[in-house]
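S.K.: The sequence and its predicted three-dimensional model are supplied below.
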Amino acid sequence: MRQWRFEISSRHGFPDVHGQMVLEDIQELGISSVKAVHFTHVFLIEAEFDGEFAQRVGEELLTDTVYQQFEIGRAPLPAGLENATVIEVHLKSGVTDPVARSVVTALQDMGVTPGSVRTARKFVMEGNISTADRDNIVKRVLANDCIEDVIFGSDAEPPSPHTEPYALKITEVPIRDLDDEQLEKLSKDMDMFLNLTEMHTIQNYYKQIGREPRDVELETIAQTWSEHCVHKTLTSSVELDHDGQKVEYKNLLKDTVFKATKDLNRDWCISVFADNAGVVEFDDDSAICFKVETHNHPSALDPYGGAATGIGGVIRDPMGTGLGAKPIANTDIFCFGEPDMELEDVPKGVLHPRRIMKGVVSGVRDYGNRMGIPTVNGAIYFDDRYIANPLVFCGNLGIMPKDKCFGQASKGDYVIVVGGRTGRDGIHGATFSSGQMTHEHEDIFSHAVQIGDAIVEKKVLDVLLQAREQNLYDAITDCGAGGLSSAVGEMGEEIGVSVDLEKVPLKYAGLNYTEIWISEAQERMVISVKPENVEKVTALFASEDVEATVIGQFTGDNQLTLKYDDKEVGQLGMEFLHSGICKPLKKAVWKTKDLSEPKLSEKDNYNDDLLAILSSYNVASKEWVIRQYDHEVQGASVVKPLVGIANDGPGDAAVIKPKFDSNKGTALACGMNPLYGDIDPYWMALSGIDEAIRNIISVGGRPDRIAILDNFCWGDCNKPETMGALVRACQACYDGAMGFEVPFISGKDSLNNEFVCDDGTEIAIPPTLLISAMTLVDDIDKCVTMDVKKPGNLLFAVGLTKNELGGSHFYKVNGKLGANVPTVDISASAQTAKRIYEAIQAGLVRSCHDCSEGGLATALAEMAFAGGFGIDADLRGLAKTDDCVETHAQLFSESNSRYVVEVEPANYDAFAKLMVNTPFGQIGEVVADKRLAISDAKQKKVIDADIDTLKEAWQKPLNW
C-alpha cells in the first residue's frame, strides 16, 4: 500500500492558536530564545487510492477549509525559516490513537479501507535555540517519554508501527524450589508487587498441585491480589497502639466503614460494596448508582491519558453495575503540587505540576464532554507533597431501573467482550498502581498508561442500554484494573470459566496470550449471554458498529481455564485465586502530636489576610477548569458548579434532575481537607463528612437520604505511623456515618502514594480522604444557591464558631499549622443540618453557603461578590464559644457545622423560631454598596473592602 502524508496547518491570516499556546508554555520555562512556534497536524495514511481521492481526503475529511490548509507530502518551510528547529512527536508503537481510529472509520465510509492511519504533531520553532533548550522544551512541553517518540529535522522518517505476528510459546516459571531471596526477585522482575508472604502462598499452592506455574497464571494472581483490586491493607487485621492503648481489628474495613452501613441497615440502600458502584433507591421505579475511582499513578506519567482513562473507567463502573446504568453526571477532584513551583525544584522523573494540572484537566474535559456527560461537581487541592503523586479522583452518577440492579452469570452462558480492541496499553496497571513510585517509573512503566477513546465508549454505552432493555444478557462488568483477568475472573468466580484468548480482538498483531489477558486497554465491557441470545446480541452490536466477540463460556467447574489455539496455557482454581491470599496483620501506631497554637498579635485591619486567603490556590476560583467542562449537556443540571449574578460564584453542590417527567432531583457534593490530617486524621475524616453534608444541605438536599463514598489516598502503610493515621481516619468514618446516620455505599483506596527521588529522598502525600455525598431533592424548585439576592435581607450565622484555627487557611497564609484542628459535635451538627433543610423547604431561605475554607470572612466575601451586592456584618451577633475571643479566630476559624443564611426581613420570626436551641445569630445584612464591611465586638471595622477587589484576588491566581 502507498504511504500518504497530509500536513494540516492554519491558513494565512488566521491565528495559530496551538502554536501560540506552546510558545506561552515555553516562555513559562524561562526560555526566551524561541520567538514563534508554528503547529502542524500530521496524518500518515497507508492506503490504496489515487491523487484525486487524496485531494478529497484532505479537503473533505482532514481539513476545516474555513481556517485550515493542507499539504500532501511534506510542506516546505516558509521563506526565512530554513534554519528553524523542526520537531515531530509521534505516538509509540501500540499506543492507542483515537483520532487515527476516527479517520479509519471515515475513510471506510468514503469507500476505502486503509492499512493503517497514524497521527503526529509537528512544531516549527523560530529562534536561535540551543540543544539544551530544545531538549528541555521537548521534555517539559512537547512530548511525554512514556507514550511518545520524538524525531528532529524536516526530513526525518517517522517510526514504523509494530505489526509482527505472535507465535505461541508457553512459558513456565519455576517457583517451587526458590528461596526467599529468589521469590522476592521473581516478584520484582515480573512487576507483581507481591510481598514474600504472598509469594510463599503461591509457592505452596504449586507444590500442592505438583507442577510449576505458567507465566499467565502468575500474572493473573498478581492482578487479582494487587492492592488496587483486593484492598488487602484496608481488609487486613490491625493491631493499633494508640498512645499506649491497644486496639485490635479483625478486618479494618469491615469493622469500621462496612460496619456502619450494616448497622444502619437502610432499606433504601439497594446494593452496597457488592458491585462496581453503590446503588440506592431514587423513586418507585428507578435507582441511582454512584462510584468514585482514583487514577493517580498513570496520571503522574501521562496526565492527559491517565486522567482521560480515569474518567472513562469510572463511567464504565455504573455501566457495569447490575445490568447497566445510564451515566448522568461526572465529578472530579484533583490534588496537585503548587503550579508556580520553580522548575529546578521538580524532582527527576517528575513532570512539572502545572503541566500535570493542564494535562489532567484536558483529559477529563475531553473524555467527559465527548461522552456527552455533564461534569457538575469537583474540587482542586494544592500541596507540594503531591508533586510526584498527583491525585485524580473521578466519579460518575448513573440511573437505572430498579428491576435491573442485579445480574448473575450462569453455567453455559457465553463470555462476550464488547467495545474496544485489546492492545499493550495498560499492562500491569493494577500492580503498578499498587506500588511505590520512583524516578525510574517514567521509563519502566510506560506500558502501564492507557489511552482512552471516548467515542468508542459512547457507542458501547448506547448499544448496551438497548441490549439491556431487550434482556439480551444476564450479567455485565467492565474491563478496568487487571483487564480481562479481573473482569472475566470475577464474573466467573462462583462457577468457573474457560476463555479462548486468540479470539480476543486486537488492535495490532504481536500480543502474546499473557498480554491479551492482563491488558487494561480501554472501552471494553464483558457480558454473560445465554446461548439462545448470542446471535441476537452480536447482531445488535454489529448494527451499531460496535464489536462483540464470543471469547469463552462459563463452565461450572470452578476453574479458570485459559486457552490459545486450543492449547491450555493456564489454569487456576477459583477458590485459590479469589480466597487464597493471606491477609496480613498490620502494625499501626498513633501518637497524639505535640503541637501548639501560634501566638499572633491582633490587627486593626484584616483586609490583607482575607485577600491572601482568597488568592491562595486552595480557595481561589477554579473557573478556568470548570469552564472547560460541559455541565449543561443532557439538560438536567439544576444547580450548576458556578452560580450568582455573573454565573461565576462558587456553588456548594450540584443538583441534577435525572428524569424529565419528575421534579425530583439528586444533590451531589464532596468534602476534603488534607491539611487537618497533619494534626489528626480522625478530625480530618470527620470534617470531610461534615463538609460534604453541609454542601448538599446548603442547596436543599434531604438530610435523611444521604449516602456517602470514601476514597482513601495514603502513603506506605507498611510504616506503622502511616498505618496508624489510616486507622484513625477509618475510626472517624464509622463514628461519622453512625452519628449522621449516613451509610457508606461504595469506596476505593489508593495506597503507596510515595515517591523515591534519585538521591533516595522520599516524598509521601499527606493522608488524604475524599468524602463524596449524594442525596435526594424532593422538589428542585425549592433549591437555593449561595449568592446573596437582595439588599435589605438579613444574614445569619448558624452553628457554633470555636477557637479552631489548626490547619486553617488563615494559619497557612501566615506560615503556621497550629494545634486546634476543627472538631465535630456530630449530634449538634446533624440537628443543625436538619433545621437548615426545614428552613429551605419552608421557603425561608434566599441563599445559603457553608462555612469552610477560610472561615466566616471568606464565606461572606464569596456570597457578596457572587451576588453582586455588599454585606455589612457585625461579629457581635456570632454564636461562639467562650474561648473564641480573638478577632482573627472569629473571622477565620474553620469550625465545622456552620452555615451563613440569607433571610428576608418578613421571615425573621419564622426563621428564628425554627432555629431555637440551635446556635445562631444575626450577623448583618445585604447592602447595595458593593463593599464587605465586618465590625468586631467593639464595633470597629476589621475588614472593609470593595467586593470587586476581593473577587479579582479570588479569580486571578488560576485565571490562565
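M.R.: Thanks, I have the structure now.
S.K.: Going by C-alpha atoms from here, please, whenever you check contacts or count neighbours.
M.R.: Will do.
S.K.: what helix or strand is Gly94 on?
M.R.: Following DSSP states H and E, there is no helix or strand that holds Gly94.
S.K.: how much space between it and Gly806?
M.R.: Noted for Gly94: a distance of 50 Å to Gly806, by Cα to Cα, to the nearest Å.
S.K.: Show me which of those two is the more surrounded one.
M.R.: Legend: neighbour count by other Cα atoms under 10 Å for Gly94 and Gly806, higher for Gly806 (27 against 20).
S.K.: which residues touch the more buried one?
M.R.: Glu597, Tyr676, Ile679, Leu817, Gly818, Ala819, Asn820, Val821, Pro822 (Cα atoms under 8 Å, 6 or more residues apart in numbering).
S.K.: Kindly recompute the last result at 6 Å.
M.R.: Contacts of Gly806 were listed using Cα atoms under 6 Å, 6 or more residues apart in numbering, and they are Leu817, Gly818, Ala819, Asn820, Val821.
S.K.: Buried ones only from those, please, as a ChimeraX command.
M.R.: To isolate the buried ones among the contacts of Gly806 in ChimeraX, judged by 16 or more other Cα atoms under 10 Å, type:
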select :817,818,819,820,821
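S.K.: which one of the contacts of Gly806 sits closest to Ala487?
M.R.: Checking the contacts of Gly806 against Ala487 with Cα to Cα, the nearest one is Val821 at 42.8 Å.
S.K.: The closest one and Asn803, how far apart?
M.R.: Separation of Val821 from Asn803 (Cα to Cα): 9 Å.
S.K.: One more to weigh against that first structure:
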Amino acid sequence: MILFFRTQSKSVIATEVNHALSDAEINELCWLYGDATYLQNEETLQGYYVGPRREMITPWSTNAVEITQNMSLDGILRIEEYFPVSSKEADYDPMLQRMYDGLDQTIFTVNHEPEPIKRVEDLEKFNEEEGLALSPEEMEYLHKIEKQNGRPLTDSEIFGFAQINSEHCRHKIFGGEFVIDGKVMESSLFSLIKKTTKENPGKILSAYKDNVAFAQGPEVEQFAPANQSTSDFFRVKPIESVISLKAETHNFPTTVEPFNGAATGTGGEIRDRMGGGVGSWPIAGTAVYMTAYPRLTEDDGTTPVLRDWEDILPIRQWLYQTPEQILIKASNGASDFGNKFGQPLITGSLLTFEHQENGEKYAYDKVIMLAGGVGYGTKRDCLKGEPQAGNKVVVVGGDNYRIGLGGGSVSSVDTGRYSNGIELNAIQRANPEMQKRAYNLVRALVEEDNNPVVSIHDHGSAGHLNCLSELVEECGGKIDMSQLPIGDKTLSAKEIIANESQERMGLLIDEKHLDHVKKIAERERAPMYVVGETTGDAHFAFVQGDGVKPFDLDVAQMFGHSPKTIMKDETVERKYENVSYSINKVEEYLQRVLQLEAVACKDWLTNKVDRSVTGKVACQQCQGEIQLPLSDCGVVALDYRGHKGIATALGHAPQAGLASPEAGSVLSVAESLTNIVWAPLADGMDSLSLSANWMWPCRSQKGEDARLYSAVKALSDFCCAIGVNVPTGKDSLSLTQQYPNGDKIISPGTVIVTSGGEVSDVRQVVSPVLVNDKNTRLYHIDFSFDEQRLGGSAFAQSLGKIGSDVPTVKEPQYFCDCFDAIQEMIRRGWILAGHDISAGGLITTLLEMTFANAEGGLHINLHDIKGDDVIKKLFAENPGVVIQVADEHKEEVKEFLTENCIGFARIGTPSPDKRTLSIADGDWKAEFDIDAMRETWYKTSYLLDRKQSMNGMAKKRCQNYKKQPIEMKFNTDFTGTLQQYGLDADRWKTSTPNTHHQTPKAAIIREKGTNGEREM
C-alpha cells in the first residue's frame, strides 16, 4: 500500500508500507516530512508529476527508510518524492526521472520477474544483444572454455567475463603489441610507463599491483579513538605513513548521466584509495571536466554570447545531454559526493574544445571527467596480505539493484554504438552517505593496532564478480548468493552477480576476527554480510540457495589466457594552420582568451564544493583578500599538529597534442610540475610521483593508435630524463561519440597528469597572489629552453586555430634545474608570490596575480625576455613561472640563479596606487584596466553560475564578489594558542586518575554516515 503526503513546498512524498499504520505513526511521518499533510483516503492523485523512475530506488529513499527504522517505525519499504508540473511537456531528467500522469498505487510496481539462468547456445548473438563488445578472438576463447567444461556457458559467465576482461578493466591495449608502419614496437605501453619507476623508484613502495600507488611518507600523528568498537577517548600515536596517489576517469557515465556519472566517478576513486593495501585513508580530491563548447546565453536566456570560435562545428543533436548541462551536472555530482562524504576538492581543471580542419572533426562530445586525489595510510598496511583457505569473504555497503549493468564493456566502445536502453542500464547511482559508513568501518580497522584485514577491494565495474574474484584470485573461492543483500527482488542471477551498485567494499577477514569487525560495523551502521570463503582450489563459483551455480569457472579461465591485443596502425602526419595576428589587436585577443572556459574564472565551480573539510587543508583554490580561485596547487597536512603534508597538482595540453602528441605529453607533465612547484617538497622533485591518465580515440581513424604510442613513449622518455616515476594511472581508449546519422566526433587524444608528493612544511606554500608592495620585483623564468610558440595555445584556440608550431621542453635537465631552483628559493623564504605560465600565457599569469587584490596593479617591461614578437611573449604557453621577490633579497636571488645557470628576466614591479597592468616592449606599450579584465574573466563563470543558482543569487555574487575583501580581526590579547588558556595539547600523556577531572573534556556526538567529527 502507498500513502501520500503533501509537503509545505507542494511536493508529494509517496510512502510504501506493508501494513496499515496507526494514527500515531502517521503523525510521526508528517513530522518527519516537515509538517506535511497526510492525504487520507486519497489512493490516487490527479495531475502531472515528475519523480524517480519506478525501477530505481533512489539513495534518498534508502536513507529515508533507514531513518524511519531508527524511529522504530516498522513496515516502511520505500519513500520517494514527486514534484507537480503544469504539463507533460515540462522538463525533467530522463536518466533519473519519468513523467507520471497522476500518482496511484502502481507507481512502485515493476512488472518483471527474475529471468532464469540461461545456457547460451549462440554466443555471437548474445554478445550483440547484451552490448558486451567481445572481440572475435575473445569469443573463440570462450568457445574453447565451453569445450573444456563440456557445457554451454551461462549468461552470468559470459556477461561476467565480458566485464572483467573489458578494455575498461583489463587495459588490453596498454598491455598489447603495437605494430606501427609495419614495424613491431619493442615495448608495450605498460612497459613504457613501468620503465619510469624501474629507472627512478624514488620512495615508491607499491606500484602497478593495486588500484592506488603508495610512496614512503614521514612519521606523523594518528588521532583516533582508543577503542573503535565503543565510545572512547581519542588518543594520539605516531605512525610511519605512506602517501597515496590516484586518478581515474568516468567518461562514458558522465556523458550519459552527468550528475551520477561524475558522483560515482568521485566515489569510485575514493574507494580505490580506501582499498589500497589492506586499507588506507583518502584525504583530498581533484576533478577535471572536458566538454564541447557550452554555447552560453546572455541574461535573457536566449541570446547567444558571441564567441565565433564556437562556430567551427555546428550544434549537434546531443545524444543525452548538452555540454552546458554536462558541465553543470557533472560538477554538481562530483561536488555533492565529496561534500556528503567529507572529502575536500582542492584543485582541478576545466577545458572546452571543438575544432575542424583537414576534414577531421574534434570535440569532447564524449566528455572527460577525471576524479583524483591523494591520501595516506600506514606503511604496515600498504601491501595486501596472502589469502588462506578458509578466509571469510565479507561485503560492506548497500544492496543490489539493477544499476550499472555492463558498464565495463559499454564504457570500452564508442558512446552511441549500442541502444539507449543498454547504455542507460550501464549508469550507476551515487550514495555517498552509504560510502561514508563503509569507509568509517575501513578507517577504524586501519587505525587499530592490529588490522584484521587480509585483503580489500572496492566494488566498481562488474560489481561482485570483479571485486570478489580479485579477492580470491590467488586461491579460489565460493560465494553464497543467498547471503548477498538484494534490494530488488526481480534481479536475475546475472544481474545480482554483475550489477555495479556503488558504495560497496569487499574484504577478506580471518574467521576469528569476524565478531570484532561486526561490532564496529554495527556501531558505524555499515551493512556487513559474510557472503563466502576462500577455498584453495583455484576455482570460483557463485552458488544460489538451491545449490544451482549460475557462475562456475576456474580462476585461470577467467583471467589467465585472454587473447593478446595487437594494434596495427600507420603514422599520419597532420599539419594545422598556424594562427595569424596583428600587434594592434592585443586587447581584443586578451578579451577573447579570458572568456575561454579553460582560462576564465572557476568561481562557479569552487562556490559549490567543500574545500576545507577535514581541518587539514593548507592550500586550496581560493586565494587573496577577495578569495578567487587562482591556486593550481592543493596542499593538505597529514596530521593536526605537525607541518608535514601532501601536495597535488594537474596538467594537460590536448590542443598541443593534436599538432604533436610528443609535445602534448611533455607539456602535460611540465604543467603539472610548474603547478606543484609552489609547495616546498621534502626532497624536491625526488618527492614526486605522477599519475598519467590516457583518454584516446583508439581505432577511430588511421593514425590515432600510432599517435597514442608516440605520446606514451614521449611521456616515458621525459619522465625518465627528469627522474620522476609514474606508478599509477588509467586509460580510457574509446573517446569517440557516434551519432544515429552515422557521424562520429572524435575527442582529442588527451593525457592528464596528476602529481603528488610529500611537503616538508605546509606553512611555506607560495600563493599566486601578488603582494602589493612597490619594494619588490617580478622575474620571469622560462623552464622550456625553447623558442616561444603559439601552437596549441588558448590564444590560437580563441582564433579558431591549433597551429603546428607548438612548444615543448627542449632540455629536461634544465627543466629540473629550474624546478630545483624555485624549491630552494622557497625554502630560503625569498619568494613572496609565484604563478605558473600555462593557459592564456604570460599576460594571463600577470593578470591573475592581481585579480584577488582589491587594489594595486603592475608595471611590466618585456624587454629582457628573448624574442621580438610581443604577441608570442604575451600569449605563448611555454612552461615557465613568474616569481615576486622583495628588494632585500633581489641581489641574492640574481646571484643564486646566475650561479645555477638559470636564465631569468626582470619584468616589472607592483604599482600599489594604480589599478592597471601596463606593459611595454621597446616602442610598443599598452595599458589594461585590471578590474575591467577581471570582469571579462569572471563573466563566463557568472553565465554558468546563473544556470545552476536560483533566485538571482549568481547575479548578486557577480555584483558583490569584488566588494567583500576578507579582513581578519582579533582581540589584541588573542594569540591563538592553548598556552594562553593554560592548556597543554599533550596533557593526556601526563594526566592521572587524580588529575584527569581537572582537564577540559568535550564529547563528539555523530550520526552514521556523517563527516567532520575528527576536525571538531
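M.R.: Received, thanks. Since we're looking at a predicted model, the values are computed, not measured.
S.K.: tm score of chain vs chain?
M.R.: The TM-score (TM-score structural alignment, normalised by the length of structure 1) is 0.89; 887 aligned residues with a Cα RMSD of 2.3 Å.
S.K.: Aligned against structure 1, show me the partner of Lys118 of structure 2.
M.R.: For Lys118 of structure 2, the aligned residue in structure 1 is Thr171 (criterion: TM-score structural alignment).
S.K.: From Met574 of structure 1, how far out is that match?
M.R.: As judged by Cα to Cα, Thr171 of structure 1 and Met574 of structure 1 stand 21 Å apart.
S.K.: Of the two, which one has the most company?
M.R.: Neighbour totals were compared for Thr171 of structure 1 and Met574, and Met574 leads with 22 against 13 (other Cα under 10 Å).
S.K.: all strands for the stretch 251-400 of structure 1, in order.
M.R.: Here the stretch 251-400 of structure 1 has its strands, by DSSP state E, counting those that start in this stretch, at 269-271, 278-281, 286-294, 326-336, 375-382, 391-401.
S.K.: Hmm, I typed the wrong one, I wanted the stretch 101-250 of structure 1.
M.R.: Going by DSSP E, counting those that start in this stretch, the stretch 101-250 of structure 1 shows strands at 116-126, 148-152, 237-242, 245-249.
S.K.: Using JSON lines, lay out the ones you listed together with distance to Cys848 of structure 1.
M.R.: Listed next are the strands of the stretch 101-250 of structure 1 as JSON lines, based on distance: least, Cα to Cα, whole Å:
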{"stretch": "strand 116-126", "distance to Cys848 of structure 1": "48"}
{"stretch": "strand 148-152", "distance to Cys848 of structure 1": "49"}
{"stretch": "strand 237-242", "distance to Cys848 of structure 1": "39"}
{"stretch": "strand 245-249", "distance to Cys848 of structure 1": "41"}
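S.K.: Of those, which is nearest Ile656 of structure 1?
M.R.: Here strand 116-126 is closest among the strands of the stretch 101-250 of structure 1 (Cα to Cα), at 38.4 Å.
S.K.: show me where the stretch 801-950 of structure 1 has helices.
M.R.: 809-813, 826-841, 855-867, 887-892, 908-914, 947-955 (DSSP state H, counting those that start in this stretch).
S.K.: what range in structure 2 matches the third one?
M.R.: Under the alignment (TM-score structural alignment), helix 855-867 of structure 1 falls on residues 841-853 in structure 2.
S.K.: Run through who's touching the matching stretch.
M.R.: Under the contact criterion Cα under 6 Å, 6+ apart, stretch 841-853 of structure 2 has outside partners Gly624, Glu625, Ile626, Leu628, Pro768, Val769, Leu770, Ile837, Leu874, Phe875, Ala876, Glu877.
S.K.: can you tell me how far the residue nearest in space to the middle of structure 2 sits from Ala600 of structure 2?
M.R.: With distances taken as Cα atoms, centre = their mean, Ala371 lies nearest the centre of structure 2, 0.9 Å away. Ala371 of structure 2 sits 21 Å away from Ala600 of structure 2, going by Cα to Cα.
S.K.: ditto for Ala932 of structure 2
M.R.: From Ala932 of structure 2 across to Ala600 of structure 2, the span is 13 Å (Cα to Cα).
S.K.: Of the two, give the one with the bigger neighbour count.
M.R.: Remark: of Ala932 of structure 2 and Ala600, Ala600 carries more neighbours, 23 against 13, as counted by other Cα under 10 Å.
S.K.: doesn't Leu594 make contact with that one?
M.R.: Yes. Ala600 of structure 2 lies in contact with Leu594 (Cα atoms under 6 Å); the separation is 5.3 Å.
S.K.: Can you work out which residues contact both of these two?
M.R.: Common contacts of Ala600 of structure 2 and Leu594, defined by Cα under 6 Å, 6+ apart, comprise Trp937.
S.K.: The residue nearest to the centre of structure 2 against Ala284, yeah?
M.R.: No. With contacts counted by Cα under 6 Å, Ala371 of structure 2 stays clear of Ala284, the gap being 10.8 Å.
S.K.: Tell me, how many residues neighbour the counterpart of Ala833 of structure 1 in structure 2?
M.R.: Counting by TM-score structural alignment, Ala833 of structure 1 lines up with Phe819 in structure 2. Neighbour count of Phe819 of structure 2, defined by other Cα under 10 Å: 21.
S.K.: Likewise for Asp594 of structure 1?
M.R.: Neighbours of Asp594 of structure 1 (other Cα under 10 Å): 7.
S.K.: just Val247 of structure 1 next, same as before
M.R.: Val247 of structure 1 has 11 neighbours, counted by other Cα under 10 Å.
S.K.: From His38 of structure 1, how far out is whichever residue in structure 1 pairs up with Ile283 of structure 2?
M.R.: In structure 1, the residue matched to Ile283 of structure 2 (TM-score structural alignment) is Ile328. To His38 of structure 1, Ile328 of structure 1 is 39 Å away according to Cα to Cα.
S.K.: No further queries at this time; thank you.
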